[in-house]
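K.L.:
This is a predicted model, with the sequence first.
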Amino acid sequence: MSPIRLSDLAYTIDAVLEDSFGGKAMWVIAETSDIKNYPDRQYCFLTLVEREGNQTVAKLDAAIWRKNYPIIRQFETATSVAFARNIQLLLLVSVSYHATYGLRLEVHQIDHAYTLGNLERERQAVLDTLVRDHSQVVWLDQGQYITSNQMLDRPAVWQRIALITAPNSDGWRDFRQELANNPWGYRFVVDEYLTQIQGQGADKAICAQLEQIARADVPYDGVVIVRGGGSQLDFGAFDTLRMGVAVASFPYPILAGIGHDRNVSITDMLCHLSVKTPTKAAAFLIEQNRIFEENCLQMAYRVAEASRTALQNAREEVEWLTDRFRHGTQTYLRNRHIDLTEKATTVRHLDPINVLRRGYVMLSQEGKILTRAAQFQPGAAVQAQLADGVVDLTVAAPTESAS
């Protein structure tokens, strides 16, 4: 066989591909790899791969040209997932071939629903596994995921905190500044457990810090996990089975301040409380302590008011009892005075002197008062007591009655 020029072979390949794929577009499922994005020029080169386990079974170069470049921003906006490597996508592509640059796929569209559905399926699979295999710490109740961590008593005051975050990150900085600048002057003891919180192996690193906190034998009021905003893939560490088990079963209340309001991870769903964003996590702690202080102040006010009311009531009761005692005493003394007056009058009326003044005589013999006739003996000496003196008398013989 006679040799042919390379260009002839290239043109032949081009013709074959044009005949088979020219003007056609098809949807393919592939994983992104080796992305080279040029936003200022508005084009992007990438490699699309298909893997079975750890083995790559297909690999093709692809490009997104200027006319289709907005699909990247549309994808990120719709899914909150950064257009990056290692994402499985559903793409509308066409096949192009150039004799110099070779075979390449041109990407026209990215199916947002496929990516969102894929992420949701992966997350739902994790949640299903948690409920099925770890039902002692995660269970479903009327469509809501309930965990042991959520059932822990929340401290009335948050004073000693274990903080898990990345060192010198925006989340770390926002959280610490919000705590330090609180208008009430509350002070918090924050023990930092700094670690990787994004990327491959981040979930394992975070769980290692949780294990260290549990072993520290420090009476923490709770654990705070904070991370700044980012794409959905940046929060992958908070959606793993390992992280779900660790958070759901952790013995201290976990407060999550992760990402933005639109980001809801498995960690958010299973922790004691998710408040979103590091700043809101700090604000929550401050507000909880403020509520506690206000409750204490209100209780102190109520105690003071109750004491004042009790004292006032007691004072009024004492005054009432005093008035009643005074009135009763006066009435009693007045009645006793009347009784004494009446008795004095009676005594005066019964005084022998007064009786003698009315003409009566009191007879006595040797100091004994004589009240009966049989006591008189003839010739005996008798003293007669009159009102103005005593007269000595001699008892005469009794006079015989006339017949």
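P.N.:
Thanks, I have the structure now.

K.L.:
going forward, measure contacts and count neighbours with C-alpha atoms only.
P.N.:
OK.

K.L.:
Tell me the buried residues in the helix or strand containing residue 74?
P.N.:
In this structure, residue 74 is located in helix 70-79 according to DSSP states H and E. Applying a neighbour-count criterion of 16 or more other C-alpha atoms under 10 Å, one finds 71, 72, 75, 76, 79 buried in helix 70-79.

K.L.:
what does it contact?
P.N.:
Contact with helix 70-79 is made by 81, 82, 83, 108, 109, 110, 111, 112, 115, 116, 231, 232, as judged by C-alpha atoms under 8 Å, 6 or more residues apart in numbering.

K.L.:
returning to what we had before: ok, of the buried residues of helix 70-79, which one's closest to residue 252?
P.N.:
Proximity to residue 252 was ranked across the buried residues of helix 70-79 by C-alpha to C-alpha; first place goes to residue 79, at 33.0 Å.

K.L.:
residues contacting the residue positioned nearest the centre of the chain?
P.N.:
When C-alpha atoms, centre = their mean is applied to the chain, the residue found nearest the centroid is residue 154 (4.8 Å). Residue 154 is in contact with residue 253, counting by C-alpha under 8 Å, 6+ apart.

K.L.:
what about versus this one:
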Amino acid sequence: MSKTTLSLYELNQQVKGALQDAFPGSVWVRAEIAELRENRNGHCYLDLVEKDEATDQVIARMRAMIWNYTYRMLKPFFETTTGQPFTQGIKVLIQGIVEFQEVYGLSFTIRDIDPAYTLGDIERRRLEVIRRLESEGVINMNKELPLPLVPQKIAIISSPTAAGYGDFVHQLENNSYGIKFYHKLFPAIVQGQQAPESITAAFDKIYEHIELFDVVVLIRGGGASLDLLCFDDYWLCYNITQFPLPVLTGIGHERDRSVADMVAHSNLKTPTAVAEFLITGAGEVLAAINSYALELKNLVRERLAKHRQKNDRLWIQLKPAARRVMSAQHNHLLRLAGKVPHVSQTVIREQHQHLDQYSKQMGLLPQTIIRQERRNLQEQVTKLRHSLTRIFTHQTEKINFIEKNNRLNDPVNILNKGFTLTYYNGKLTKDAAALTPEMEITTRFRDGSVNSTINKKQ
């Protein structure tokens, strides 16, 4: 019995004909751009995929292309409308023709794109990040940290070449109050796909020397709205919520507010606005201290003036009394001298002794009163100083208690108790049902992490 056979070319022709019959015109397709390449002729080649929403596994894949004359129009149209680059990692709604070539196989030639679909997906992912942080109860954790009274030791996360970084440092170092701020830069990439990982690494470096700083400032210069997409990354924002120091953001956009701005302790529009926030706060404290010092100075002056007036009154009252005593004693001596001439010399000597004693007592009395009042004044100053010391000590103990609670609630402490975290493709996995044999996973311990491959699942 003879077998019916086809050549490969004939088979591909039949497949091509079947596809042309099934898709005679263009179709709209939803997909994610997994890879994108532009060749020197201006053509754009793409690798389109669709992923399972539950497992994030690729369930479909197809090659696609955009001819240069179409790509020159589609790319600027998409980027102008969405405010973000036409690149890999985004979801798109595209119109094109399904084609099959005998040599190159199946492909999809793109002719049009709907930017509104991508905009909706970006906003959807942003809202998903916000809802996830809210459901985990961490979205306001950094906001609840107490801001130091005068934050002077500042850790800066920024690109060293960013104009915003230079403006921020210049503003701090040339403040009108003459306040000294200590700052250190932890360089990071602040835009693009590598930005979240780079910024998170900078936070980790700051954490290694956390006792040296009061706050963390995350800043960047101005730029397009698409540059803000990295600040909507879940893991970056989660890291900010968990950081034990207040985080201040100055990303440099007047209208847009990223998720990182939402979870930070304080968010300002620009780097210079962050600097002004720190300077103004320190200036208000300095003004309050000067005001307290002036009040204390005036209080001391008032007390001294009151005691001086009291001493003057006592001295004025003392002089007539002394004169009256001396006059009475003098008259008494005269009477004794007249009555008893033979003992006058003895009496006179005794009375002169009494007069000398009275004169000394009268001379010492004002000094004694002044010393007593001075001691009273010193006691009042000492009590005031002790009262201020107790207030500052109480506030310091309160701040230490809050910091201790924050450290006890740190997830790192949970890892130190022996618990671990399992990640697949960089995402935290909570259920064994999401894992299958041959998958490569990462297990995080308190002192590091290990990579492993699943051999068996129970």
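P.N.:
Perfect, thanks for sending it. As the structure is a computational prediction, the values presented were derived from the model and not from experiment.

K.L.:
circling back to that earlier point, what does the residue nearest to the centre of the first structure align to in the second structure?
P.N.:
Aligned by TM-score structural alignment, residue 154 of the first structure pairs with residue 147 of the second structure.

K.L.:
Using the three-state scheme, assign that match.
P.N.:
Remark: residue 147 of the second structure carries the secondary structure label coil [criterion: DSSP: H, G, I helix; E, B strand; the rest coil].

K.L.:
So residue 164 of the first structure, which state does it fall into?
P.N.:
For residue 164 of the first structure, the secondary structure call by three-state DSSP comes out as strand.

K.L.:
Now which residue in the second structure aligns to it?
P.N.:
By TM-score structural alignment, residue 164 of the first structure lines up with residue 157 in the second structure.

K.L.:
For the match of residue 154 of the first structure, give its distance to residue 266 of the second structure.
P.N.:
Separation of residue 147 of the second structure from residue 266 of the second structure (C-alpha to C-alpha, to the nearest Å) stands at 10 Å.

K.L.:
Find the residues that touch each one of the two.
P.N.:
Between them, residue 147 of the second structure and residue 266 share these contacting residues under C-alpha under 8 Å, 6+ apart: residue 246.

K.L.:
Tell me the buried residues in stretch 345-359 of the second structure?
P.N.:
By neighbour count, with 16+ other C-alpha under 10 Å as the criterion, the buried positions of stretch 345-359 of the second structure are 347, 348, 351, 355.

K.L.:
which secondary structure element contains the third one?
P.N.:
Same thing as residue 351 of the second structure. Here residue 351 of the second structure sits within helix 344-408, counting by DSSP H and E.

K.L.:
where in the first structure is the aligned partner of that helix, by residue range?
P.N.:
Residue correspondence for helix 344-408 of the second structure in the first structure, counting by TM-score structural alignment: none.

K.L.:
Same question for stretch 256-273 of the second structure.
P.N.:
Stretch 256-273 of the second structure corresponds to residues 263-280 of the first structure when matched by TM-score structural alignment.

K.L.:
Quote the end-to-end distance of that stretch.
P.N.:
As for stretch 263-280 of the first structure, its first-to-last residue distance stands at 14 Å under the measure C-alpha to C-alpha.

K.L.:
if I pick the aligned partner of residue 203 of the first structure in the second structure, what's in contact with it?
P.N.:
Structural alignment places residue 203 of the first structure opposite residue 196 in the second structure (criterion: TM-score structural alignment). For residue 196 of the second structure, the contacting residues are 190, 230, 231, 233, 235, 236, by C-alpha under 8 Å, 6+ apart.

K.L.:
Including neighbour count, could those go into JSON lines?
P.N.:
Compiled in JSON lines, these are given as follows (neighbours: other C-alpha atoms under 10 Å):
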{"residue": "190", "neighbour count": "25"}
{"residue": "230", "neighbour count": "22"}
{"residue": "231", "neighbour count": "23"}
{"residue": "233", "neighbour count": "20"}
{"residue": "235", "neighbour count": "17"}
{"residue": "236", "neighbour count": "21"}
